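Engineer: Need a 3D model of the sequence below.
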Amino acid sequence: MGDISARTPLKLISPVLERGWSFRQTDSSENEWYPVQKIPSVVHLDLMQNNLIPDPIIGMNELKTEWVGEKSWTYKTTFDVPSVPIGAKAVLVFEGLDTFATVKHISSAENLLEIDFDSALRRGRELEKVHPEYRFICHNGETGRLGVRKAQYYWGWDWGPVLMTAGPWRPVRLEINETRISDLWAQIDVSKDLSLASGKLFARINGCEIISQHETTIATDGVADVSISLKNPELWYPHDYGAQTLYDITVDVLNSEFQLDTISKRTGLRRGELVQGDDEIGQSFYFRINGIDVFCAGSCWIPADNFIPRLTAERYRKWLETMIDGNQVMSRVWGGGIYEEDVFYDLCDELGILVWQDFMFGCRSYPTWPELLDSIREEAICNVRRLRHHPSIVIYAGNNEDYQIQEQYKLEYNFADKNPESWLNSRFSGGKYTTDKTVGDLHQWNVWHGTQEKYQIFDDLGGSFNSEFGMEAFPHIQTIQCFVEHSSELYPQSRSLDFHNKADGYERRIATYLVENFRTTTDLALLTFRQAYIHLTQLAQCEALMFAYRGWRRQWGQARKCGGALVWQLNDCWPVTSWAIIDYFLRKKPTYYAMSLVLRPSAVGVRREHYDWSRITVTANGSIDVAHDVIDNLSEEPHVLAARLWIDGVCVSRDMDWPQPLKYLSFEDRGVEISQHGDELRVSAMKPTKGLTFEEREGVLVSDSAIDLAPGDKQVVTCSGLKAGEKMLSWTFLGQHE
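Structural biologist: Take a look at the predicted model:
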């Protein structure tokens, strides 16, 4: 980089310091530095790149790499700095250092930059000893993390490993500027009739054409603002409810001669409301966007990797597009992970996914010493400022399940006392009783956890908004084969598979739900059994969530009794048996397809109380019971009930209700036939068939899976990505191997 003339228009110069780094263990007796491929990175990735540790997600290698989190690590690089003009300054910008970092910059011919990363694991333990006045309580992982503002899942969770990272995990860059824009935002209200958008802007708004442009001066406090009014604005809607119109907001800082700095952000205009009105049950809890009530069906999001720097923009897009393809409209960014990367929210804006944003607190009673509170306050301010222009974000929530800790451990707290100082002087601050189904949102874990209710009554257990619930299932056999190192470990209760399931008591819980609902076999020698066992766990998950979503969507149409349902969870951070409906490698479990079916814009549902159809009128954005108590004297023989919804000659939705539990039914000799015709798989069965599931093959996409078939009801599944001459996808269904 050459010199910058003082008369050159001085814009932001921001080279990213990506290459030329090296690292070593800080206290190592050997002064050997190892190369870093590029920054952003974390130490585990760099150790793997240099063949110094095995891949932690394979086998039981997590145990072999635990030592990494106990050590301190140092990164260094050198860089060139151009001449800095009079009146300008050069600033090193670190977008993310993980976590306790000491930066040393030696200004010389080389400009040496060195960063020491202390062990967050050790620091957390030390902080706990320094503050005995607090009662450190947490679920999942060790208590030392409570005083450390680092993504909480790194300490391990009931679906994730203990991998304590360190390093420059977000970009490092050099900025040279005379005047810098530190923030850009808009405060715009959309009128109730949606005809006017007005408020304050700190920029000019550009799209394909300039629709509004203003000049203003900078006040003594460094803030410049203008007023704006747009008639009949184009609004931003969730997908399937309207367009995702976005506007560019650009601000330029000028002097008499030059442009000193410029910055742009993309935003959308929408009227968002959380409706919490009194109803016949208690208090409603649902979202209204631009005057439209939205049933917020979707899923909870955890970080999609333990090593965030290897998540590319392309991978984020693939993850979020699965939500759109699966008819999901809301993603909950869970409070034990990270305030997500910018690309995550940009994509949610673009795709029309509503975001429920947790602050980063989860499953614990947090201490409140002054320095920690100051850090938390700054953390909240910085992230809200960073995210507030995104139209997709419709709610900020305080934490994940901290109130349950208060209840379980009987920490003192007075809900009626709203004085923050009173809360700080107690051992807890929080909200109403967490199991109250009549107000706020609800985490319903009495299926799987808690009282382990039968999943057939899932919908009766829900509240005004169900923001967590779920059922575990094994990932597909291809994913299991990826992390199991020896073929002798390819059976359901092997050490490797047990290690890749972090849920407490999962053996008993999986066994309970399988034995209650399905026929099982004891033939452990057959590969077909292994696959059948995997399929049974997936079918249990599929059935549980179908009972939940189908029932809660019906309740949405009944005076908004249920405002939404967010399954725990969409994704995984490593290959594991968990509650995820899509595994680490983006392989969809059958539940994904079952959810997609019940969440179609128009959907039909059938349960044992409903036996026949009559001509009906369905209220838009609602539901209706079309028939009930029609058949009173069924014989003792089990009957399968099927429903189909046809619009303009096209079957847009289907559902089948089976006698429960399924273990009492025989599924042999189903007469299933599948034939391939180009990109189509044509499917039929002679007898009712449960859970026909296709293999999830890399690079191959199917439009449907986990299909229930009725006799004579032919289904067509689109299959894209199969190469000429490639073997057709394998498939299985319940009872195939009876």
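Engineer: okay, CA-based contacts and neighbour counts for the rest of this
Structural biologist: Noted.
Engineer: Just give me the neighbour total for E70.
Structural biologist: Using other Cα atoms under 10 Å, E70 has 16 neighbouring residues.
Engineer: Before we compare anything, build this one as well:
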Amino acid sequence: MKCNVMLFIVFLFYVKLIPAACNLNLNLGSDHVVWTVKNKNGSISIPATVPGGIYSDLHKAGVIGDILAGFNDVLTRWVAYDTWTYTGLFHVTEEQLTTNVAHLVFHGLDTVAFIELNDAPVGAANNMFVRYVFDVKKHLKVGVNELKVVFQSPVEAAKQRSDKHFTLPACVPDIYNGECHANQLRKMQASFAWDWGPAFPSVGIWKPAEVEFYNGSIIRSVSTYAERKNGKWKLNIKAYLESSQEYKQIDGYLSAKLLLEGNQDVKVGKDVNVSTREDGMAEVELNITISENVVRLWWPNGYGDQPLYDLFVFFSTRGNKNEISQKHLRIGFRTIVLIQIDASTKLGNTTGGQGLVFYFEINGYPLFLKGSNWIPADILPELGYNETTVNGLLTAARDAHMSMLRVWGGGLYESDYFYERCDQLGILIWQDFLFACAMYPVDTEFLESVKTEVEQNILRLQHHPSIAVWAGNNENEGALRGNWYDTQPQFEKYKEEYIKLYVETMRPIVENLDLDNREYLVSSPSNGLESELEGYIAQNPSDPHYGDVHYYNYLADNWDMNIYPKTRFGSEYGFQSWPSLATTKTATQDPNDLRLDSEYSKHRQHNPNGNDYIVQQIDRHLKLDQNDTNYYEKFVFYSQITQAMAMKAESEYYRQNQYEWYTMGALYWQLNDVWQAPSWSGIEYGGKWKMLHYYAKWFFAPVLVSPRLLLTGDVDVYLLNDRFVPIIDAQVIVDVFNWNSLIPVKSQSYPANAPALSSNKQNFSLSMWDINRDEIFLRFTLKAEGVSSSPYNFIFPKPLKSVKGLTTPSIKIKVSNPTDRLSGKQIYYPVDVQVNTVVLFLWLETAGIEGQFEDNGFIVTNPYIRTYFITKKRISSEKLERTITHQYYIH
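Structural biologist: Below is the predicted model:
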């Protein structure tokens, strides 16, 4: 972009297709269509599902077992080496064939496929992120029709393209147990394996398929732009009309109806008579002007409500009175600015005031965005769109005060449902385009496919209030500058190809089609505008004075805030942990696998030296004897403690640094998992929360007292306030505890305040070390008028493995009947815990009962605490009480 401040007023909404009147369309996933799939030599022939995929079909037919069990990711790899033919038999009526247009539409084919209809070739596919439309009018017949989709082995297809267009890197690291040349295919890159997931190079009709029958034209997409001026919103609506490529003239009527506050509505419409382009498309615009008083602003989670308004867009084809195409869109109004201006405007003439700031200003306010990174919800793409799974993960993010998720570039453009729920929950989306950790080819075939991919997905997604920013790729600028894949001998070649793909090919499409003018970042991480000034490959793409940063450090003490880098926006950072025993046991029932040195454990750990890093972090703070008979169980538990404490430290550090560096975002890696294995996730595969996700509820709390233990031994205290009102005349209470008592040995109160939307360093620091540091710890509490809740926070002056006085607690748990806390379909059971001494990382579990605790992983400093167990199934409180077990740290 040519200017440093990119202001764009955003009118955003989600799109849902409503069937046309007298709809003759044929859903190829209906029960009336019979699908089978067979391999190349015909030795396997089974029923198939659309939408679906080959691994799902083979498992359902009993040909393969649970693909995530044991070593099955490798043992079922033969599936990816074969050729698979999907055959569908469907019936077409005479009435359907009387229409002018008959289009075969695949909304997603994974990935290299050849299509035949009634033994006639009708087209091919090479991009799983693209909608394919084929004119099949001349191939259809009344009665039974046979559709064949032949999928080439993705491993073979990738190798064939690599032989012609080799691009580094060739393969993933051996420890991933993956496949090579993923960068040659427009396919979910993680399906060839990643450091957090297995390789399942899938094939299949992974999204819905249909035959569209109509006479005139249909609305394929709708885009909008709303400008706010002089107390009014001027809304521009652009409808993308699609017809057959042989049908060159579109004649009809386009109209729109917008429902507003107070049962008001506004309608507009106009006659349409336009010629289509060669691709059969034409765009037609409508304009609506409304007062800003008849709509409310849409806000991210934690900052306000998410009002959405119904917009209906209709197109009726003249001469076909009963043929109407329509879309229903729920819209939200907001403004957004991605600001990259001189940092001295915020921080003055300081070190932090050098360079450029990088933050989002929404509805006129600079907001600190808190959240995580999203990977596909399942390693099989068709299962990753499961609405129950997606909703569970997104509501968990909402409940942890997250206001942004970054959809990572090695995964998928997510389902319409995903973005709809983000609209409703107020979760902003940092949307990567799907290029990650590799160089990519730029041959003509590849670039043409990418153009279509970007065009279609911009038009599909740009309507959502949840889309905040586009990013061209994940880590590829850093990879090229850092020579991750031995590109240095051909640096200029790869730089030229990098610019050709992300700057010359993709960027103009985004800027042309996203009418709301969201920012397009060429890469993430990146120095933003500074990277562009340096020719798109900055000398240091992670310069803390610019843009966003990805940071991982497994060797330093991750509990220590002082190790973390300054950054304008932390868009990726993390540390690994192992999944709980309960989750691991869904992948293996062999007790011999439940050892850190077992072949199973080695197979599941894809991060080179990953277990060593976890052990090192545990050993810094916790005492764990390798000869302990419960070593593995404790290792798993302690790994989750270590991860939670590391992410707490880094996340709070970034929130604190809004004060000193104008850091304005913290998105840790990663929210979710695709299998039962060690990873950076806060939520295990299956939906169980790790300690990290519970801690995110606390370290992302809207109001938080956040202390920082300095290298000098002193403690600085920050008051974090993510609200639109200041905190004044407050008190921070610091209690000093011995490890063996629930009664503080010393308490002191300090005055505190924080402006609205700020991190404010308080005018006091602590030097409370007149007692031996290994005998005490500090608890921080906030008392402030108008602040309903603020979590406890703590400072441990010495590593927990060396503290004195920590004793074995007496813990009593009582579950009461649910009374006053019923929420929708969820039932809240009060769980009261009584202790007689300080308890570290008290972790509650239930065996065999689905649900989760409202809070968990407690640092217990009161004789009584209460949490809630949340479940959808009513059970007796006595039964729940009997199933609750607990763990805690003791040495």
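Engineer: Superposing both, give me the TM-score.
Structural biologist: Scored against TM-score structural alignment, normalised by the length of the first structure, the superposed chains reach a TM-score of 0.91; 716 aligned residues with a Cα RMSD of 2.8 Å.
Engineer: how much space between the most centrally placed residue in the first structure and F428 of the first structure?
Structural biologist: By Cα atoms, centre = their mean, the mean C-alpha position of the first structure lies nearest to W301, the distance being 1.2 Å. Distance, W301 of the first structure to F428 of the first structure, using Cα to Cα, to the nearest Å: 26 Å.
Engineer: residue contacts, the alignment partner in the second structure of Q444 of the first structure?
Structural biologist: Matched to the second structure by TM-score structural alignment, Q444 of the first structure sits across from Y551. The contact partners of Y551 of the second structure, by Cα atoms under 8 Å, 6 or more residues apart in numbering, come to P565, G570, E572, Y573, G574.
Engineer: Could you rerun that using 7 Å?
Structural biologist: Going by Cα atoms under 7 Å, 6 or more residues apart in numbering, Y551 of the second structure touches E572, Y573.
Engineer: Would you quantify the distance from it to T93 of the second structure?
Structural biologist: For Y551 of the second structure relative to T93 of the second structure (Cα to Cα), the value is 59 Å.
Engineer: repeat for H606 of the second structure
Structural biologist: Following Cα to Cα, the distance that separates H606 of the second structure from T93 of the second structure is 53 Å.
Engineer: Compare those two (neighbour count), which wins?
Structural biologist: The neighbour count for H606 of the second structure versus T93, taken as other Cα under 10 Å, is higher for H606 (24 against 12).
Engineer: circling back: return the distance of the match of Q444 of the first structure relative to P565 of the second structure.
Structural biologist: 8 Å.
Engineer: For the longest helix along the first structure, list every residue counted as buried.
Structural biologist: Taking DSSP state H as the criterion, the first structure has its longest helix at helix 527-556. For helix 527-556 of the first structure, burial by neighbour count (16 or more other Cα atoms under 10 Å) applies to 529-530, 532-556.
Engineer: M188 of the second structure matches what in the first structure?
Structural biologist: Superposed on the first structure with TM-score structural alignment, M188 of the second structure falls opposite A151.
Engineer: before we move on, what about L89 of the second structure?
Structural biologist: Under the alignment (TM-score structural alignment), L89 of the second structure maps onto T78.
Engineer: For that match, which non-adjacent residue is closest in space?
Structural biologist: L112 (4.6 Å; Cα to Cα, 6 or more residues apart in numbering).
Engineer: From L97 of the second structure, how far out is the counterpart of that neighbour in the second structure?
Structural biologist: Under the alignment (TM-score structural alignment), L112 of the first structure maps onto E146 of the second structure. Distance of E146 of the second structure to L97 of the second structure, computed by Cα to Cα: 16 Å.
Engineer: Ok, E530 of the second structure next?
Structural biologist: 57 Å.
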